[in-house]
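>>> turn this into a structure:
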Amino acid sequence: MSYDAVVLVSFGGPEQPADVLPFLANVTRGRGVPPERLAEVAEHYQHFGGVSPINQQCRDLLAAIRADLTAHGIDLPVYWGNRNWHPMLADTVAEMRDDGVRSALAFVTSAYGGYSSCRQYREDIANARAAVGPDAPRIDKLRQFWDHPGFVEPHADAVRAALATLDPARRAGTRLVFTAHSIPTSMAATAGPDGGRYEAQLAETARLVAAAAAPELPYDLVWQSRSGPPQVPWLEPDVNDHLERLAADGVTAVVVSPIGFVSDHLEVVWDLDTEAAETAKRLGLGFARAGTPGTDPRFVAMVRELVVERLDAAGSVNPPDTAARRRLGTLPVWDACPADCCLPAGRR
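Next up is the predicted model:
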């Protein structure tokens, strides 16, 4: 199998106030999210002028990937399509078809396994190809990258930088708090012999980042951005509840690191920079939020490495680049997911 393009696949976000509710309707379709919760989330977007940072962050990442591939002699066009807002993935796949692309590699802006973070992207790719028709290019998703140095090292450096902003007198009472998007507990209990891949991979990333950034400090993995019906159990504790408990236990400062994310999009700047920061201030906790990889050169180079891994495997690199599969963790990793991988409970 040879490949003649790369496509960046992301979540998408509104770019003007009129986009907000249609975008949220796309995101939550079929999930039974109460209207009052949608209205609440819509207000978060309106707080920032109805514009999510994520699309500009994708444009910046797209430009960086293109430049990096070109600089390393990899002559592949790079496209961009979203799950939930323009440019919609089906439109991008149609553009790729019209440009003569036959087989492409997809880099998804989610590092982890699980339904929402991996399988749903694969289903969206399949749906986009079906919408385009029999001439749609084949699209193979690149592997998950939760333990790749190009993902872990920028997060670790960001934790170090955040720690440096805190009052040194609070250092002995400082705790690292790693966050990721909460999901229903039924979704977290994924199918397959490895059990809850999402939680396990996040736990490994937290361990790797903590060990690299501040091995002397205790750390926790907690959750943010819950959006489902209140009667449905989701992963806990929520970051704000956790800060309450830490303050009660005598912790004096926290560094909050959103390892579940690759860029500072709205769920980072609202849930952490706004809500969690306000909680910490009320509790008298020192608070610093670590950054995300964004367009860090190591993260951009990681995308190229993942592409080259697959080009090497397909015999498409001439001469062969022989990129090693760089990893820092020990959990299983794979290129192609099994057909029943990460199915939520209701679909197993």
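
>>> alpha carbons only for contacts and neighbour counts from here, please
Noted.

>>> all the strands of the stretch 201-348 of the chain, residue numbers only.
Secondary structure of the stretch 201-348 of the chain (DSSP state E, counting those that start in this stretch): strands at 219-224, 253-257, 286-289.

>>> the second one to strand 219-224, inter-axis angle?
This points to strand 253-257. For strand 253-257 against strand 219-224, the angle by axes from the mean of the first three to the mean of the last three CA atoms, to 10 degrees is 60 degrees.

>>> from the chain's centre, how far out is strand 253-257? Work that out for me.
On the basis of CA atoms, centre = their mean, to the nearest Å, strand 253-257 sits 19 Å off its chain's mean C-alpha point.

>>> another sequence for comparison is provided below:
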Amino acid sequence: MATRSARTRPARTSRPRRRSTPAPDVGSATPAYDAVLLLGFGGPEGQDDVIPFLRNVTRGRGIPESRLEAVATHYRARGGISPVNEQNRALKSALESELAGRGIDLPVYWGNRNWVPYLGDAVAEAAAAGHTRLLALTTSAYSSYSSCRQYREDLAQAAAHTALAGRVTLDAVRPYFDHPGFVTPFIDGLRTALAALAGRNVATGDTHILFTTHSIPSADAAASGPRDVGWGPGGAYVAQHRAVAEVIMAALPETGRPDWSLAYQSRSGPAGMPWLEPDVNDAITGLAAAGGTAVVVVPLGFISDHMEVIWDLDTEAAATAAARGLAFLRVPTPGLHPAFVAGLVDLLLERIPTGATPVRAALTSLGPWRDVCSPGCCEKAAAHRPV
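Alright, predicted model coming up:
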């Protein structure tokens, strides 16, 4: 656990190397989108919303009510309110300001998969205002069924369920796991965290960097990404996270660069179903047993400090580290970092003709990712498809 990842070592540079390619032709074949859709996961807004929200999230997965009640305590401790809704309101406002600042006249709508405002209502609202060509920004950066393909299925279902199929165009930007706008905030946050530990006389070389992301079923991970690429264990989902972690680590000075590893959090499936491991708490326990001094957690899989970050990391993982005598710091998610907001608008401009040649930026050799998914990409593993 305390050794550097055995995959490709990061380039010996102090700054990530930006890769960019011209975007595909955005001429007449590309619709002139007339609105932006911020597509989120959703979260409860009060105590009465908690269980209905969790039922929405887990519908068809056979999760017992007792498990929902256990998870509900995380929300109830905060008045039943998920921070993700306010974060998305703030992100919507920031996107509107960034678009206006660039002279781009596009309204921004916001809809969720699992709670109000629901995606279908947002699409209907846009259509009622005369906006029928919407380009979606999903609040998830990586490729897997739940983090990419399911959102695209949501878009198709929204059109069908609102009787707008054939009248509205609903597309999504590409997965942006290695876009500079998404990666830069993590680099900034990690540098700040290491400096803070140094101020507490904790040497950088004595610190382990633990990158975390949402665990998913191992079968879904294996099915993630295009089928014509040999991704290795964990499919594109794991490969993308490791590639981005390498870029972030390469941005640190090579001398005394810490060891790092990838761990997973927020597992929610049946006990008998294999999910990606190790769990973040098990990883922290292993670091302590190996004589570790400090751990910096980088929530690489998330764009904002929502409940799974606040509870699973700031509460549970921090408690695990404290119980085992490890210094613990958690790096912020991108949130409203200016680079992230600007990067999201850059992603929109890859697809929206403006007269300028758009650029598709990427920091790893895996990107820039394709706009349109290939057949079979990120399919839900048949054995675990909801019934």
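
>>> what's the most buried one of the strands of the stretch 201-348 of structure 1?
Among the strands of the stretch 201-348 of structure 1, strand 253-257 has the highest mean neighbour count (mean count of other CA atoms under 10 Å), at a mean of 26.

>>> that one aligns to what range in structure 2?
Across structure 2, the stretch matching strand 253-257 of structure 1 (TM-score structural alignment) is residues 294-298.

>>> re the thing from before, okay if I get the strands of the stretch 201-348 of structure 1 as CSV plus distance to residue 325 of structure 1?
Listed next are those as CSV, based on distance: least, CA to CA, whole Å:
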stretch, distance to residue 325 of structure 1
strand 219-224, 26
strand 253-257, 26
strand 286-289, 31
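
>>> and the ones you listed: which comes nearest residue 330 of structure 1?
When the strands of the stretch 201-348 of structure 1 are compared by CA to CA, strand 219-224 sits nearest residue 330 of structure 1, at 18.4 Å.

>>> now that closest one on structure 2. Mean distance?
Compared with structure 2 after fitting, strand 219-224 of structure 1 has a mean deviation of 0.4 Å; criterion: mean CA distance after the TM-score superposition for structure 1.

>>> check which helices and strands that strand sits against.
strand 174-181, helix 197-213, helix 239-248 (3 or more CA pairs under 8 Å, 6 or more residues apart in numbering; DSSP states H and E).

>>> and stretch 264-271 of structure 2, what's buried?
264-266, 268-269 (16 or more other CA atoms under 10 Å).

>>> which one of those residues is nearest residue 106 of structure 2?
residue 266 (35.4 Å).

>>> the closest one reaches residue 311, doesn't it?
No: under the criterion of CA atoms under 8 Å, residue 266 of structure 2 makes no contact with residue 311, lying 9.4 Å away.

>>> on that earlier part again, of the helices and strands packed on strand 219-224 of structure 1, flag the one that's most buried.
Note that of those, strand 174-181 is the most buried (mean count of other CA under 10 Å), with a mean of 23.

>>> and the contacts of stretch 339-350 of structure 2?
23, 91, 94-95, 98-99, 135, 137, 173-174, 179-182, 184-185, 334, 358-360 (CA atoms under 8 Å, 6 or more residues apart in numbering).

>>> helix, strand or coil: sort out residue 18 of structure 1 for me.
helix (DSSP: H, G, I helix; E, B strand; the rest coil).
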